[in-house]
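> generate coordinates for the sequence data below:
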Amino acid sequence: MIKYELLTQQLLHEGTATASDFFEPSKLCPDIDVLRAHTDQYLKDLKELTLDKKAIRKTGFPFSALLVERELRIAQGTIDGCIKAYDHRIAMNIAGGTHHAYTDHGEAFCLLNDQAIAARYLQHHHLADKILIVDLDVHQGNGTAQIFQNDDSVFTFSMHGAGNYPFKKEQSDLDIAVPDGSGDDYYLNELKNTLPDLIHQEKPDFIFYLCGVDVLESDKLGRLSMSLEGCKRRDEFALSAFAKARSQNNSFPPIQCSMGGGYSPEIKTIIEAHANTFRAAREIFM
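Sure thing, here's the model as predicted:
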């Protein structure tokens, strides 16, 4: 997608980031890491290109080996970002946020769930015990909710459009369904009344943040009415709350952000909204 290239160029142009701030995934995500979040048969069908036509239609993508490689690379980028977050407090995947991928199938432009794979990686390698996933994309993180539905060590929080896809929601540990047409004040009040208490309650060792900008009024798929300024304030508030968080052992939890969705008609709107997330992260953490 062109937004990945343009966002990188914008961050470099304005000085929010330098070339040394960027990294590329070290490799494609290995099967052993994918299989902690997805089934063996599903991964086999992806890699051997044997998904049936119905399963392919659910993903919304023309299916190809290059697409599978892209998803494996995104997942590894999120894992690598997690490791970097231990040194820098926060790391950003300029792609990712593939929260509609279930254990055994993909949906809505998501084949592999990058943050779920990375969460399992951290736990497997004893880097984190309690994990909090904060999903503020306009669409519910249904795949993430399903993957962790019986896992008390990962708390899933999704704040999403009530009338938006998926029309049959899964049950996260905490869901806030925002009515269609809601603007900045309603959304931000809900978030402010929820997120700090949730962080204090859970005391996570690691925080994942899915910061989709499809909450904007201009978004073709969003159905909410948030302004660019409101979306910026959302990220500033969330990242500030994460910066103040304390884990069970009273340390500061690292944060990994995946950018998620953004479908406004004008690409400059999408780039500006995503760039605001990076600007807020630099201001708060660096």
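
> alpha carbons only for contacts and neighbour counts from here, please
OK.

> the strand or helix carrying G81: what's the following helix or strand?
Per DSSP states H and E: G81 is located in helix 65-88. On the C-terminal side of helix 65-88, the nearest following helix or strand under DSSP H and E is strand 90-93.

> could you list every helix and strand in contact with that next one?
Here strand 90-93 touches helix 65-88, strand 255-258, helix 267-285, going by 3 or more Cα pairs under 8 Å, 6 or more residues apart in numbering; DSSP states H and E.

> how about these in CSV, adding mean neighbour count?
Converted to CSV, the helices and strands packed on strand 90-93 look like this (neighbours: other Cα atoms under 10 Å):
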stretch, mean neighbour count
helix 65-88, 20
strand 255-258, 27
helix 267-285, 19
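
> tabulate the ones you listed (a markdown table), appending distance to G96.
As requested, these are arranged in a markdown table below (distance: least, Cα to Cα, whole Å):
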| stretch | distance to G96 |
| --- | --- |
| helix 65-88 | 6 |
| strand 255-258 | 5 |
| helix 267-285 | 13 |
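
> wait, which of the ones you listed is closest to G230?
helix 267-285 (9.9 Å; Cα to Cα).

> please give the structure of this sequence too, so both can be compared:
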Amino acid sequence: MLAFHSDAHSLALPPGHRFPQSKYRLLREHFEREPGLLRMQPAPAATEGELALVHTPDYIDAVLHGHLSAAAQREIGFPWSPSMAERSRRSVGASIAAARAALAEGVAANMAGGTHHAYADKGSGYCVFNDVAVAARLMQAEWSRSRRELLQVLVIDLDVHQGNGTAAIFRDDGTVFTFSMHGARNFPFRKEPSDLDVELPDGCADAAYLGALEVALDEVWRRCRPGLAFYLAGADPHEGDRLGRLKLSNGGMVERDRRVLDALRERRIPVALSMAGGYGHDLATTVAVQVNTLTLAAASWAAWQAAAATAVSERGTG
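Okay, the predicted model is just below:
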């Protein structure tokens, strides 16, 4: 399975900063030690034109050329630096590349991304540009040019924090269905309405979570017929997360990912994953959760390839 990484571009964070940027390097290094599952590639940088499919020109200029105000940097949570701007462009580029690969092969991944708190005109909550929103808009444009038909997009956001920026960007847009399942009392404290929001109480554990997910997915399939999905597979619902406030076990997280990936594959809906949040007390725990997610995604990719090979064989003998 193709997976795109952008951890070469680091953030200039002060000591003690809560953002665990090293997890992206650790995730890549894990799969370098165990080759075979992922075809890892460095992420390309999104162009200004691609960013402009979602973000306002003034905001793009401020990020890329260092004009963000002190207040804007505080809301994002990162100090500006050239590397911060480049990292943000490549995080978007990774989701663009993963979406193209998913449309070709069934499943692909951004080994970071999921920056769902970014709005069209501002960043927030460790999110600078909204990678999924930009990738969705670009895939729709490319699909329309090549197929002369509309690409319906589904966003499945299972980060523990509501995808407020994504919901705002696609508000009243019938071509993109946004589904977010998140902690009711967690950040952001002012939620934006998604097409489908499921709010969970603090301490929600495996059985209640998976039951809510099943009901929500049934509603998604009733209301949406997508040609492409983006799955924000946040690790922060895990019981070991510092910021999550939910109580999913390792097994619960694996079952969450399996149910989402199986449901998409059964419906032949290509999916681009992003890792989204994860802030474990023990960073190794967060990395292990995301290793499991990518391992399951690679297995789903392999099943897509097997099904495609079978279909070609049947056509050849029919």
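
> what would you report as the TM-score here?
Once superposed, the chains reach a TM-score of 0.93 (TM-score structural alignment, normalised by the length of structure 1), with 277 aligned residues with a Cα RMSD of 1.3 Å.

> what sits closest to the residue nearest the centre of structure 1 if chain neighbours are left out?
The C-alpha lying nearest the average C-alpha coordinate of structure 1 belongs to L210 (Cα atoms, centre = their mean; 2.8 Å). Ranked by Cα to Cα, 6 or more residues apart in numbering and with sequence neighbours excluded, the top spatial neighbour of L210 of structure 1 is D135, at 4.7 Å.

> I'd say the one you found and V215 touch.
No: using Cα atoms under 8 Å, D135 of structure 1 is not in contact with V215; the gap is 11.8 Å.

> these two: who's more crowded?
The residue with more neighbours, out of D135 of structure 1 and V215, is V215; 34 against 26, by other Cα atoms under 10 Å.

> ok, that one - contacts?
Residues near V215 of structure 1 by Cα atoms under 8 Å, 6 or more residues apart in numbering: 137-138, 222-226, 231.

> residues in contact with the equivalent of L261 of structure 2 over in structure 1?
Mapped onto structure 1 by TM-score structural alignment, L261 of structure 2 lines up with L239. L239 of structure 1 sits next to 280-281, 284 when contact means Cα under 8 Å, 6+ apart.

> what is the nearest of those to P196 of structure 1?
For the contacts of L239 of structure 1, the nearest to P196 of structure 1 is I284 (16.2 Å; Cα to Cα).

> what's the closest non-adjacent residue to the equivalent of the closest one over in structure 2?
When structure 2 is aligned by TM-score structural alignment, I284 of structure 1 is paired with S300. Counting by Cα to Cα, 6+ apart, S300 of structure 2 lies nearest to L261, which is 6.7 Å off, once chain neighbours are set aside.

> how about the secondary structure of the one you found?
Secondary structure, DSSP: H, G, I helix; E, B strand; the rest coil: L261 of structure 2 is helix.

> distance of it from F230 of structure 2?
According to Cα to Cα, to the nearest Å, L261 of structure 2 stands 11 Å off from F230 of structure 2.

> could you do R245 of structure 2 as well?
Counting by Cα to Cα, the gap from R245 of structure 2 to F230 of structure 2 is 24 Å.

> tell me which of these two has more neighbours.
Using other Cα under 10 Å as the criterion, R245 of structure 2 and F230 rank with F230 on top: 29 against 22.

> so which strand or helix has that one?
For F230 of structure 2, the secondary-structure element it belongs to, assigned by DSSP H and E, is strand 228-232.

> quick one: that strand to structure 1 mean distance?
Once fitted to structure 1, strand 228-232 of structure 2 is off its aligned match by 0.3 Å on average (mean Cα distance after the TM-score superposition for structure 1).

> that strand aligns to what range in structure 1?
Strand 228-232 of structure 2 maps onto residues 206-210 of structure 1, going by TM-score structural alignment.

> how far does that stretch sit from its chain's centre?
Centroid separation between stretch 206-210 of structure 1 and its chain, computed with Cα atoms, centre = their mean, to the nearest Å, is 7 Å.

> can you list the residues that contact that stretch?
With Cα under 8 Å, 6+ apart, stretch 206-210 of structure 1 has contacts from 97, 115, 128, 130-137, 242, 253-260.

> out of the contacts of L239 of structure 1, which is nearest to P30 of structure 1?
Of the contacts of L239 of structure 1, the one sitting nearest to P30 of structure 1 (Cα to Cα) turns out to be A281, at 29.4 Å.

> quick check: that closest one vs D235 of structure 1, distance?
Taking Cα to Cα, one finds A281 of structure 1 at 8 Å from D235 of structure 1.

> mean offset of the helix holding G81 of structure 1 relative to structure 2 (after superposition)
Compared with structure 2 after fitting, helix 65-88 of structure 1 has a mean deviation of 0.9 Å; criterion: mean Cα distance after the TM-score superposition for structure 1.

> rewinding a little: return the subset of the contacts of V215 of structure 1 lying in helices.
C231 (DSSP state H).

> not counting sequence-adjacent ones, nearest residue to I176 of structure 1?
Here the residue nearest I176 of structure 1, using Cα to Cα, 6+ apart, is M159, at 4.6 Å.

> just give me the match in structure 2 for the one you found.
In structure 2, M159 of structure 1 lands on M181 (TM-score structural alignment).

> equivalent analysis for A145 of structure 1, please.
Alignment note: A145 of structure 1 maps to A167 in structure 2; criterion TM-score structural alignment.

> could I get the contacting residues of the closest residue to its match other than its chain neighbours?
In space, and not counting its chain neighbours, A167 of structure 2 is closest to S194: 4.8 Å by Cα to Cα, 6+ apart. S194 of structure 2 is in contact with 163-164, 167-168, 171, 178-180, counting by Cα under 8 Å, 6+ apart.

> what range in structure 2 does the helix or strand hosting L132 of structure 1 sit on?
Using DSSP H and E, L132 of structure 1 falls within strand 131-135. Using TM-score structural alignment, the residues of structure 2 aligned to strand 131-135 of structure 1 are 153-157.

> average offset of the matching stretch relative to structure 1?
Mean for stretch 153-157 of structure 2 is 0.3 Å (mean Cα distance after the TM-score superposition for structure 1).

> that stretch: how far from the chain's middle?
The mean C-alpha position of stretch 153-157 of structure 2 is separated from the chain mean by 9 Å, Cα atoms, centre = their mean.
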